[in-house]
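Colleague: everything below, folded, please.
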Amino acid sequence: MSHRRIGVLGGMGPAATADFMHKLVLLTPASCDQEHLPVMIANLPHIHDRSRAILGQGEDPWPQLEAGIELMNRIGVGVLVIPCNSSHHWFDRMSACSEAPVLHIASASVSAIAATPASKVAIFATRGVISSGFYQQALARRDIGFWVPGPTQEQEHIDSCIRLVKAGRLEEGGRSLELALRGAQSAGADTVILGCTELPLASQYVPAPQLTLIDSSLELARAAVAYGLERRWNTAPWIAPPD
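Modeller: Next up, the predicted model:
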């Protein structure tokens, strides 16, 4: 029997995971508790910094990511989602050791973009995600033009925003994000992928952004809900995970 529940490998960071779960619940068309999708969450904030590792500046998080996936395998889930963009640098390895399909956050995000010949999409993410290049590759596959912030100015504002959100200083993070958005607009972007799951938490403090914002956490939640609803997991009887 397939495991009729969504697995969330989270904690990267905890606020982003809570935000993801809030979105997943709101996106589910339910009128009572029993019509919601079963979800198993592993909130593992001890996992080493993914972006620093990609850049060769920090400890390797792969053993911890692998242990998290093995935990979800033992619990038994039907699909796995990871509301952390930087962790998707290891997507192929995560997919290989997961017994359930793993949804890709960049694929979900890019699929939400209405591409036009004049469109230019700015990628706001950690330096590790930019270095990894999976957003650039996903956009190129759809022939969507993109703009990547340089290592100074806009990227420094993005870095600052992420740090502030992780420290619980969301309003200050919003001010940093607003400065980065102004730079993207000056560069000719009309759409911005918020390719770090901390960024959407700050975006609520940006007054009337002039660009279309693609919330990677929201799009991953949409994909997870669609996956579960297509398989009618919201109507399946509850089966307890093994001890």
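Colleague: hey, let's count contacts and neighbours off CA atoms from now on
Modeller: Fine.
Colleague: and the helices in the chain?
Modeller: With DSSP state H as the criterion, the chain has helices at 14-27, 50-54, 62-75, 91-97, 105-110, 127-132, 134-141, 154-166, 170-186, 199-203, 216-230.
Colleague: tell me which of these sits most buried.
Modeller: helix 199-203 (a mean of 25; mean count of other Cα atoms under 10 Å).
Colleague: could you list the residues in contact with that helix?
Modeller: Applying Cα atoms under 8 Å, 6 or more residues apart in numbering, the contact partners of helix 199-203 are 16, 19, 161-162, 165, 170-174, 177, 194, 215, 217.
Colleague: can you list the helices of the chain in TSV and add distance to residue 39?
Modeller: Shown next, in TSV, are the helices of the chain (distance: least, Cα to Cα, whole Å):
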stretch	distance to residue 39
helix 14-27	9
helix 50-54	24
helix 62-75	11
helix 91-97	19
helix 105-110	18
helix 127-132	27
helix 134-141	27
helix 154-166	24
helix 170-186	27
helix 199-203	22
helix 216-230	10
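Colleague: between the ones you listed, which one is closest to residue 81.
Modeller: helix 216-230 (7.2 Å; Cα to Cα).
Colleague: quick one, that closest one and helix 14-27 angle?
Modeller: Here the directions of helix 216-230 and helix 14-27 differ by 40 degrees (axes from the mean of the first three to the mean of the last three Cα atoms, to 10 degrees).
Colleague: same for helix 216-230, what does it pack against?
Modeller: Applying 3 or more Cα pairs under 8 Å, 6 or more residues apart in numbering; DSSP states H and E, we find helix 216-230 packed against helix 14-27, strand 79-81, helix 105-110.
Colleague: hmm, residue 47 is touching residue 12, no?
Modeller: Yes. Contact criterion Cα atoms under 8 Å: residue 47 and residue 12 qualify, at 7.4 Å.
Colleague: so for those two, which residue has more residues nearby?
Modeller: Legend: neighbour count by other Cα atoms under 10 Å for residue 47 and residue 12, higher for residue 12 (25 against 21).
Colleague: I'd like the structure of this one too, to check against the first:
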Amino acid sequence: MNSFGIIGGLGPMATAYLLELIIDMTDAKTDQEHLDAIIFNRPSVPDRTAYILDHSKPSPVPPMIDMAKKLEALGVCAIGTPCVTAHSFHEELQRSVNVPFINMVQETAAYLKNAGCKKAGIMATTGTVHNGLFQRALSEIGLSYALPDDAMQQYVMSLIYDCVKAGEPADMEKFRTVSDALRKEGCDAIILGCTELSIIKRDNAIGSGYLDALEVLAHAAILACGKKIKPKYISLLN
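Modeller: Next up is the predicted model:
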């Protein structure tokens, strides 16, 4: 049976939620019909945004490559990681193994294109924004985008680091303020482009018009490993 390999711990809660999403989205009636998964939960991997903004900080790439190679040796058919910012190193990670390393950024952009989206708002870490991950992926397929201004980006980082990563409830006033600012820029969808933001969507009624990159990754993992999606999860953009 095909197994999916997960480079986890980036962060720990997002890793647990990815597995939950894969289980919930798979069209399975018995235990045996679910997807096999192998998870390395290694939260000791250095912070991705810190390294992107300051290369004197410890690099997260060597431990991620180490996990990818170990997963390949264990026989997985595809690999993914529940960390959008880590996709700044996607090419290097993909070169380190011979099995597909799912690119959740490109998968998210493609999903929006297929859904008929014209302009996407981007909520993500400063590292992801700094490296232009979603901006490039969207531009390459002809979609426009909007980013939070500096004050709103500080709100996004507070939601990620001060709330979810710290194990605290999300400040939904900040979440709604950023969302409203992006809607005013003409965005017809907002990308939850950090997997800590996925936890906010899980735990709060945020409304419609959001695409969760972690849900996109779960979707892609199930299909890559030859399983079927439950009908209610065919559409991820509500």
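Colleague: output the helices and strands packed on helix 216-230 of the first structure in TSV; the columns should cover distance to residue 66 of the first structure.
Modeller: Converted to TSV, those look like this (distance: least, Cα to Cα, whole Å):
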stretch	distance to residue 66 of the first structure
helix 14-27	18
strand 79-81	13
helix 105-110	18
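Colleague: residue 36 of the first structure is nearest to which of these?
Modeller: Nearest to residue 36 of the first structure, of all those, is helix 14-27, at 7.4 Å by Cα to Cα.
Colleague: which residue range of the second structure does the closest one align onto?
Modeller: Residues 12-25 of the second structure are matched to helix 14-27 of the first structure when aligned by TM-score structural alignment.
Colleague: check the gap between residue 175 of the first structure and residue 75 of the first structure for me.
Modeller: Going from residue 175 of the first structure to residue 75 of the first structure by Cα to Cα, to the nearest Å gives 41 Å.
Colleague: swap in residue 81 of the first structure?
Modeller: From residue 81 of the first structure over to residue 75 of the first structure the distance is 14 Å, taken as Cα to Cα.
Colleague: follow-up on the earlier one: mean per-residue distance, the match of helix 14-27 of the first structure versus the first structure.
Modeller: Once fitted to the first structure, stretch 12-25 of the second structure is off its aligned match by 0.6 Å on average (mean Cα distance after the TM-score superposition for the first structure).
Colleague: name the residues that touch that stretch?
Modeller: In contact with stretch 12-25 of the second structure (Cα under 8 Å, 6+ apart) are residues 8-9, 34-35, 41-43, 81-83, 195-196, 198-199, 214-215, 218-219, 221-222, 229-230, 233.
Colleague: identify the residues contacting residue 178 of the second structure.
Modeller: Taking Cα under 8 Å, 6+ apart, one finds 148, 152, 155-156 in contact with residue 178 of the second structure.
Colleague: conserved subset of those in the first structure?
Modeller: Compared against the first structure with both residues aligned by TM-score structural alignment, their matches' Cα atoms under 8 Å, these retain 152, 155-156.
Colleague: got the contacts of residue 178 of the second structure as a markdown table, with distance to residue 3 of the second structure columns?
Modeller: Formatted as a markdown table, these follow (distance: Cα to Cα, whole Å):
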| residue | distance to residue 3 of the second structure |
| --- | --- |
| 148 | 38 |
| 152 | 39 |
| 155 | 38 |
| 156 | 34 |
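Colleague: which one of the helices of the first structure lies nearest to residue 5 of the first structure?
Modeller: helix 216-230 (7.3 Å).
Colleague: chain center to the closest one: distance?
Modeller: Mean-position distance between helix 216-230 of the first structure and its chain equals 11 Å (Cα atoms, centre = their mean, to the nearest Å).
Colleague: again, but for stretch 152-160 of the second structure
Modeller: Offset of stretch 152-160 of the second structure from its chain centre (Cα atoms, centre = their mean): 16 Å.
Colleague: do the same with stretch 129-143 of the second structure
Modeller: Centroid separation for stretch 129-143 of the second structure versus its chain: 15 Å, with Cα atoms, centre = their mean.
Colleague: please enumerate residues in contact with it?
Modeller: Stretch 129-143 of the second structure has contacts (Cα under 8 Å, 6+ apart) with 52-53, 87-88, 105-106, 109-110, 113, 117-120, 122, 128, 144-145.
Colleague: from the centre of the second structure, point out the most distant residue.
Modeller: The centre of the second structure is farthest from one residue, residue 30, which by Cα atoms, centre = their mean lies 27.6 Å away.
Colleague: list the residues that contact residue 195 of the first structure.
Modeller: Residue 195 of the first structure sits next to 85, 106, 123-126, 215-216 when contact means Cα under 8 Å, 6+ apart.
Colleague: what's the farthest-apart pair in these?
Modeller: 126 and 215 (14.5 Å).
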